[in-house]
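Asks: Below are the sequence and a predicted model for it; my questions follow.
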Amino acid sequence: MNFSQGRRDFVKGSAIVAGANLLTDSSILRASTLSAPPARQIRVIVWDERQPQQKQVYENFLGNQIAEHLRTHPDLSVKSVALDDLDQGLSDESLGNTDVLIWWGHIRQAEVTPETGRRIVARILSGNLSLIALHSAHWSTPFVEAMNERTRQDAERAYRVPGEGKVEITYTPPKPRYQAPSYEARPTPFARVRKFPDGARKIEVRLPNCCFPAYRPDGKPSSVKVLKPDHPIARDVPSAFKVSRTEMYDEPFHVPEPDEVILEERWEPGEWFRSGMVWQLGKGRVFYFRPGHETFPVFKEPIPLRILTNAVRWLASPKSAEPTGPKGS
């Protein structure tokens, strides 16, 4: 959310160098190799509701399908958990041993409490965790809490300016909680500002709905364009590609303005969506990847899986400009 510019233009938005000296003595080379510490694997949790409908396409559930793919990469250590696991698979010990949390939720979003979402966000803020929210996880508790926190950060930066008088900021959640906005609704988050003669200001910030006005689960194909081909998430991804069967979501997506929009998705009737977005949240990051629906084989297609793998590697290394794995994987 860019409070200084408003939301009026959101629709427009859219090798390591080798050492110079070569060792020729094979014994020195062997000793050097043996003494080098092994690179630590990236620790990933794939969290999934595991609703029964998934088995129409994913015989062992959608989350397990993603986890099995990620396990083919030796630089990744992957754990698959579910809503019905002990502690919902989200104990402090588990989260403390995780670099990237991938989240699939849909029907049972409300069973994950805001307190759990805030625990996850606290780890993101500290730089100990990053989050990937997939498709219908736009309403998942961790993603909503992350977008709320980003909204608060944006508002604090925009309105608490030294020397500009007293400021009171209040935050109002959307009501009712799980209701899609209309096309005519003002995109959230937004702020209403009241100014007083003494220079004081009262700011009411409407928190993001984290939804959009239309969807269509008909399994029609979509066309995806890579807007940032040099981004690590887009590594080895074609500049344009098709998702063979997917659900349609249509803009405007009610979320804070992202720091980067990497992918844009369109459908033949004219709908479009910012389908790969990144937010910096404290020292961590959040990536929203839109293609999906539990009854379509999106995560059996190679390009979405490649994007997901790239995202895991990049999110695990926030200070790195490049993903850490081999090209083409």
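Replies: Alright, I've got the coordinates.

Asks: can we go C-alpha only for contacts and neighbour counts from here?
Replies: Fine.

Asks: Okay, G219 and P291: tell me how far apart.
Replies: G219 is 11 Å from P291, where distance means CA to CA, to the nearest Å.

Asks: joint contacts of the two?
Replies: 246-247 (CA atoms under 8 Å, 6 or more residues apart in numbering).

Asks: So if I had to pick from those two, which one is more boxed in?
Replies: P291 (24 against 17; other CA atoms under 10 Å).

Asks: In this structure the more buried one contacts S275, no?
Replies: Yes - with contacts defined as CA atoms under 8 Å, P291 counts as touching S275 at a distance of 7.0 Å.

Asks: Which of the helices or strands spans L29?
Replies: Taking DSSP states H and E as the definition, L29 sits inside helix 26-35.

Asks: Give me the neighbour count for the closest residue to A110 other than its chain neighbours.
Replies: Nearest residue to A110 in three dimensions, chain neighbours excluded: T141, at 7.2 Å (CA to CA, 6 or more residues apart in numbering). By other CA under 10 Å, the residues close to T141 number 23.

Asks: In contact with T141, which residues are there?
Replies: 109-110, 112-114, 116-117.

Asks: what do you get for F287?
Replies: Per CA under 8 Å, 6+ apart, neighbours of F287: 131-133, 276-279, 311.

Asks: separation between it and V46?
Replies: 14 Å.

Asks: Also I66?
Replies: Distance from I66 to V46, by CA to CA: 8 Å.

Asks: the more surrounded of the two?
Replies: V46 (23 against 20).

Asks: Would you confirm that that one contacts W103?
Replies: Yes - counting by CA under 8 Å, V46 does reach W103; the two are 6.2 Å apart.

Asks: Mutual contacts of those two, please.
Replies: Common neighbours of V46 and W103 (CA under 8 Å, 6+ apart) do not exist.

Asks: what ranges do the strands span in this protein?
Replies: Taking DSSP state E, the strands of the chain run over residues 42-48, 76-82, 100-104, 130-134, 167-172, 190-195, 201-206, 214-216, 222-226, 240-243, 248-250, 260-266, 272-281, 284-289.

Asks: second one coming, line it up with the first:
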Amino acid sequence: MTNALRITVWNENVHEREDSEVAALYPSGIHGAIAEGLRDLLPEATVSTATLEEPEHGLTEDRLAETDVLFWWGHGAHDAVDEAIVERVAERVLAGMGLVVLHSGHFSRIFIRLMGTTCSLSWRDDGDRELLWTVAPGHPIAEGVPDPLVVPAHETYGEFFDVPAPEELIFVSNFSGGEVFRSGLTYRRGRGRIFYFSPGDQKYPIYQQPDIRRVLANAAEWARPEGERAIPTVTNRPRGWFEG
């Protein structure tokens, strides 16, 4: 029997406190909307939230030890995240914790740390329609997701996206203004699985869309740890250890 999934949704929670329009869209915060969707679609999972202003950003050693998959939403306060917490999260990912990075989280310290690139891209915000096309239809993250998935209005992201070549490309977006973007990418770092998913700008009610919530729930299931939770280490086997 599979153990119940333990999910933590992290959000800097800055826009909701400083922008009344964002607060109106997300009265429980972006983290609250994401958590609500995960609870609806994964009723057996334990879903909790954490935010930047909490002690240790809500990502204490104990909290991370009890997290199978961490969702990360950030935009305006990347530099406010303590480097020690970034390293703590990175170590947990290398040891097997799943990580789902959302929207402007491409510029988060944790994503840049794990990718080893600038993670830069092109962007503009004219409220363009976005179509997410499934290019890996057999992948678990795409299960039950319409093709294309339509986001009526969104901030536009475009190539070049400076990330390593993904292990799997799940979604590619095109926008009504002409841009294309690799919007759903998977990676492995150490024993941990990582999924980057670009939809979710704070000015749009994207995390209330059922199809977007389905992607996030699928991603949580896909990113769950497999096997031992420990950072891979160097081993030194003595001569003759295997004589079979």
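Replies: Looks like it came in fine. Computed from a predicted model, the values in this text were never measured in an experiment.

Asks: which of the contacts of T141 of the first structure count as buried?
Replies: Using 16 or more other CA atoms under 10 Å as the burial test, the contacts of T141 of the first structure include 109, 112, 116-117 as buried.

Asks: Of these, which pair is most distant in space?
Replies: Q109 and T116 (11.8 Å; CA to CA).

Asks: returning to that earlier point: with distance to F296 of the first structure as extra columns, can I get the strands of the first structure in TSV?
Replies: As requested, the strands of the first structure are arranged in TSV below (distance: least, CA to CA, whole Å):
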stretch	distance to F296 of the first structure
strand 42-48	16
strand 76-82	20
strand 100-104	14
strand 130-134	13
strand 167-172	36
strand 190-195	34
strand 201-206	34
strand 214-216	13
strand 222-226	12
strand 240-243	10
strand 248-250	12
strand 260-266	16
strand 272-281	17
strand 284-289	15
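
Asks: Spell out the residue ranges of the helices in the second structure.
Replies: 15-18, 20-25, 29-41, 61-65, 83-94, 109-115, 210-223 (DSSP state H).

Asks: what's the closest of the ones you listed to G178 of the second structure?
Replies: helix 210-223 (21.9 Å).

Asks: any residues touching that closest one, and which ones?
Replies: For helix 210-223 of the second structure, the external contacting residues (CA under 8 Å, 6+ apart) are 5, 7, 34, 37-38, 41-42, 69, 97-100, 140-146, 149, 192-195, 206-207.

Asks: Of these, grab the buried ones for PyMOL.
Replies: Selection of buried members from these for PyMOL, criterion 16+ other CA under 10 Å:
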select buried, resi 5+7+34+37+38+42+69+97+98+99+100+141+142+145+149+192+193+194+195+206+207
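
Asks: so what corresponds to Q202 of the second structure in the first structure?
Replies: Q202 of the second structure maps onto E294 in the first structure, with residues paired by TM-score structural alignment.

Asks: If you tally nearby residues, what's the number for the closest residue to that match other than its chain neighbours?
Replies: Leaving out its chain neighbours, the residue that sits closest to E294 of the first structure by CA to CA, 6+ apart is Q54, at 4.9 Å. Other residues lying near Q54 of the first structure total 19 when counted by other CA under 10 Å.

Asks: contacting residues for I120 of the first structure?
Replies: So I120 of the first structure contacts 95, 129, 142 (CA under 8 Å, 6+ apart).

Asks: mapped onto the second structure, which of these hold?
Replies: Checking the contacts of I120 of the first structure against the second structure (both residues aligned by TM-score structural alignment, their matches' CA atoms under 8 Å), the contacts still present are 95, 142.

Asks: Redo the contacts of I120 of the first structure as TSV? Include distance to K319 of the first structure.
Replies: Converted to TSV, the contacts of I120 of the first structure look like this (distance: CA to CA, whole Å):
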residue	distance to K319 of the first structure
L95	21
L129	13
P142	23
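
Asks: Between the contacts of I120 of the first structure, which sits nearest S317 of the first structure?
Replies: L129 (10.1 Å).

Asks: give the contact list for the residue nearest to E294 of the first structure.
Replies: Q54 of the first structure neighbours (CA under 8 Å, 6+ apart): 61-62, 294-295.

Asks: Tell me the spacing between it and T295 of the first structure.
Replies: 6 Å.

Asks: cool, and V224 of the first structure?
Replies: According to CA to CA, V224 of the first structure and T295 of the first structure sit 20 Å apart.

Asks: Comparing the two, which residue is more hemmed in?
Replies: V224 (23 against 18).

Asks: Might you report the residue contacts of the more buried one?
Replies: Here V224 of the first structure is in contact with 240-243, 263-266 (CA under 8 Å, 6+ apart).

Asks: any chance of the residues you listed in a markdown table, plus distance to V81 of the first structure?
Replies: Converted to a markdown table, the contacts of V224 of the first structure look like this (distance: CA to CA, whole Å):
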| residue | distance to V81 of the first structure |
| --- | --- |
| A240 | 33 |
| F241 | 31 |
| K242 | 30 |
| V243 | 26 |
| L263 | 28 |
| E264 | 30 |
| E265 | 29 |
| R266 | 32 |
